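1. Predicted model and sequence follow; I will ask about them next.
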Amino acid sequence: MTSEQPPQSPTAQGLDPRALAYSVSIQHDRRLYRYDIACSLAHIRMLARQGIVPQAEAEAIANALQEIQQEIESGTFPFREELEDIHLNIEARLYEKVGETAGWLHTARSRNDLIATDLRLFVMDACREGAAAVRRLQRAFVALAEAHLDVAMPGYTHLQHAQPVLLSHHLMAYFWMLERDRGRLLDCHQRADELPLGAGALAGVPYPIDRDFLARELGFSRVSANSVDAVSSRDFVVEFIAAAATCLVHLSRLAEEIVLWASPEFGFIELPPAFATGSSIMPQKRNPDLAELARAKAARVSGHLAAMLALLKGLPLAYDRDLQEDKVPLFEAADALLGTLEVFAAMLPDLRFRRERLEAAAADPFLLATDLADYLVRKGVPFRRAYQAVRELVAHAQAQGKGLRELSLEEYRRFDPHFGEDALKLDARGAIEARDVPGGTASGRVREAIARAKALLEQGP
């Protein structure tokens, strides 16, 4: 059915074409169509249920809205930029289908409470999807840690050799980072889970609507407590972008290690061919492009967080058109988060760790300097004095161009007489197993951590 439609846009009549082109958002917010139609379906059912709209008109509108959703999903919907946004594009198409009956739909609502509801639904979905994607990546880390449980490697501070650790311990560090990331997403979901629809433009609506019915229909656990807050707040968008940015920063640190470890200078890993690219001119290259892109996406989303905070900081209550600019930061943050988690979860199981390179690096005797200081402490030497003695011992070895194991016991005793033959027998394995404290790198503690992680994973996504 084709019928007379409303004016091009009820809010943009008489606008200079340049002003209209400057203010349209359909190129971005069309992505919200599913949520917008879901809100309209719940709203028209509620209006009919409350006797505000005749049942026959409500059914016609609901049927037409479902047809419109099918058109959008099949790629046949006629989007029109002159209609500004997704709300008015859907409304205009509704007029084409059911004529003036379409005019009932906007009873007791505003675009202000509608877009706030659309965005909350989007964020709630993104939080759920993000938390599930985090779980998939966590499973990949646990599997890698189990497969490389006893492999030693150098631990680093300042990207310098520090102390020997187990590769599995290093990998599990990312599991716990991701567990906090997952918690942030779930916390964000809980705060986004509040229905704005029914707040109207800012003051509520003068109709006997049933907001609890709307909340149930749309999957919200509660309704907003204040209509002004409901339409003007975007802190849930900030919180989601912050959670996404934090997770992506963690993944960027992982990406940096992949880039470093895949380099010939480290040689700790080999990249799977399906997740590395070649060079257009150098046939020997296998480039860690995906890890590099992950670093870049973390940078972009960190920028979006700053942009959203700056966007909101000077806005008077309630709604301001500035809020139209929240879509790109939100959508790009969601895409970057979900895309990066998905790629890493697929890539990690195919990374090949080069045990011989990792353990050769872990065998660097200078990694045992702290253990030598601890050795002296066990002999009754105060730690700071032991630290200074080992510091001087290391400087002596380096000046001689020798490793610690190449020094004689007499040379050791030159710096502290408490050194004995057993000091020369310290090795990376012993140093690792000595860190037998909760959260430490000793193999038994790593097994405990993996078991704890598995118990968390069994709780579901």
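-> Arrived safely, thanks for sending. Numbers count the residues shown, from 1 in each chain.

2. all contacts plus neighbour counts: C-alpha atoms, from now on.
-> OK.

3. so what's residue 374 up against?
-> 383, 386 (C-alpha atoms under 8 Å, 6 or more residues apart in numbering).

4. dropping in the other structure now:
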Amino acid sequence: MSTNQFDKKSEAWSALFSEPMSELVKRYTASVFFDKRLWQADITGSLAHAEMLAAQGIIGAADLASIQQGMAQITSEIEAGGFEWKLDLEDVHLNIEARLTQLVGDAGKRLHTGRSRNDQVATDVRLWLRSEIDLIIPLLGELQGALVDVAEKNVDVILPGFTHLQVAQPVSFAHHLLAYVEMFSRDAERMSDVRRRTNRLPLGSAALAGTTYPLDRERVARSLGMVDERGEPQVCQNSLDGVSDRDFAIEFTAAASLCMVHISRFSEELILWMSQNFGFVKIADRFTTGSSIMPQKKNPDVPELARGKTGRVVGHLMGLITLMKGQPLAYNKDNQEDKEPLFDTVDT
């Protein structure tokens, strides 16, 4: 292929380019195979944006209906496992937009009016993380409840309390467990606080400097539930900051790191307590492993692995802080690297 004959329709931004992107660069810069988990957030944000565009008279009612119909079909395809994710389309956003345009024609192209992928991805990550925090907080509550249940059954069980890992004073086993209830309570509070700052809308910032279209950002924020405790819409106030801010991801990973530190401390105590030197507790066989050469051993693999995974999450925190520390305003491609550590932190 000559350098002046490649299909410029294949790239959304290629009008000034005289040759196609290198296959190596295409693979290196693509994110679709890890950011496709944002698909629900992407569709939710796009539908709220489309409804606002129609309400503002920027697109017609017929376009809105087509977009809604197309997005419903795309949702069904993804849920059924029949959606084709294409490397050539780089990320989750372009994959969905291309399929929408294929289904509904020019209405699919008009969906992108007044927005950029920069503010789109920032919105998607916030929506996704908000939903994950909403799952994590109740799980912390369940963990606290389980510890309280065990504590209630062991109020009269006495074990040595330690300082410097030296026997210090006798304490109730229940009292010891309730110390962790306090730790996980603070973790839940931190998650709630992170959620509040995550729940702000960058959409409408466009690429970095806003748009001349008469957008109603507050309407979109309300549609997406990005409101404060009084129901007031929460939007990012500065467009440069809106597209480039990843504080919320760092804050979440910091809160998750502290939570993992508490899990690690508890795991360390379980490991010590079940050792022959202590003999305070027994961990059920279904949560332990044995040794092929030393049959007398019962290994606390689960708490050991939880203790080990703490380093993984703390490492992601360091990675995200390092990712952001040298970036000038506004958006930079570096920010593609925020997703895998954030996703893995949530999963862990």
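-> Sure thing, it's come through. A quick note: this is a predicted structure, and the numbers were derived from the prediction, not measured.

5. Fetch the TM-score of the aligned pair.
-> TM-score for the superposed pair, counting by TM-score structural alignment, normalised by the length of the second structure: 0.92. Supporting figures: 332 aligned residues with a C-alpha RMSD of 1.6 Å.

6. What's residue 24 of the first structure aligned with over in the second structure?
-> The alignment partner of residue 24 of the first structure in the second structure, by TM-score structural alignment, is residue 30.

7. The residue lying closest to its match once chain neighbours are set aside and residue 96 of the second structure: what is the separation?
-> Of all residues not flanking residue 30 of the second structure in the chain, residue 90 sits nearest, at 4.5 Å (C-alpha to C-alpha, 6 or more residues apart in numbering). Counting by C-alpha to C-alpha, to the nearest Å, the separation of residue 90 of the second structure from residue 96 of the second structure is 11 Å.

8. which of these two has more neighbours?
-> residue 96 (25 against 20; other C-alpha atoms under 10 Å).

9. A strand includes that one, no?
-> No. If the criterion is DSSP: H, G, I helix; E, B strand; the rest coil, then residue 96 of the second structure is helix and not within a strand.

10. just checking, what residue in the first structure corresponds to it?
-> That one, residue 96 of the second structure, aligns with residue 90 by TM-score structural alignment.

11. for residue 244 of the second structure, same thing?
-> Using TM-score structural alignment, the partner of residue 244 of the second structure in the first structure is residue 232.

12. quick revisit: what's the residue nearest to residue 30 of the second structure in contact with, if anything?
-> Counting by C-alpha under 8 Å, 6+ apart, residue 90 of the second structure has contacts 26, 29-32.

13. Could you rerun that using 7 Å?
-> 30-32 (C-alpha atoms under 7 Å, 6 or more residues apart in numbering).

14. That one and residue 76 of the second structure, how far apart?
-> 22 Å.

15. Near residue 191 of the second structure, how many other residues are there?
-> By the criterion of other C-alpha under 10 Å, residue 191 of the second structure has 24 neighbours.

16. The first structure: which residue goes with that one?
-> Checking TM-score structural alignment: residue 191 of the second structure goes with residue 185.

17. Quickly find the element holding the residue lying closest to that match once chain neighbours are set aside.
-> Using C-alpha to C-alpha, 6+ apart and skipping the chain neighbours, the partner closest in space to residue 185 of the first structure is residue 127 (5.2 Å). Per DSSP states H and E: residue 127 of the first structure is located in helix 111-147.

18. In the second structure, what range does that helix match?
-> The alignment of helix 111-147 of the first structure onto the second structure (TM-score structural alignment) spans residues 117-153.

19. Check the offset of that stretch from the chain's centre.
-> 10 Å (C-alpha atoms, centre = their mean, to the nearest Å).

20. And stretch 227-234 of the first structure, by the same measure?
-> Taking mean C-alpha positions (C-alpha atoms, centre = their mean), stretch 227-234 of the first structure and its chain are 25 Å apart.

21. May I have the secondary structure class of the most centrally placed residue in the first structure?
-> Geometric centre of the first structure, nearest residue: residue 244, 3.3 Å, by C-alpha atoms, centre = their mean. At residue 244 of the first structure the chain is in helix, as set by three-state DSSP.

22. right, and it touches residue 332 too?
-> No. Here residue 244 of the first structure does not reach residue 332: they are 10.1 Å apart, not a contact under C-alpha atoms under 7 Å.

23. so where do the strands sit in the second structure?
-> If DSSP state E is used as the criterion, the strands of the second structure fall at 158-163, 166-172.
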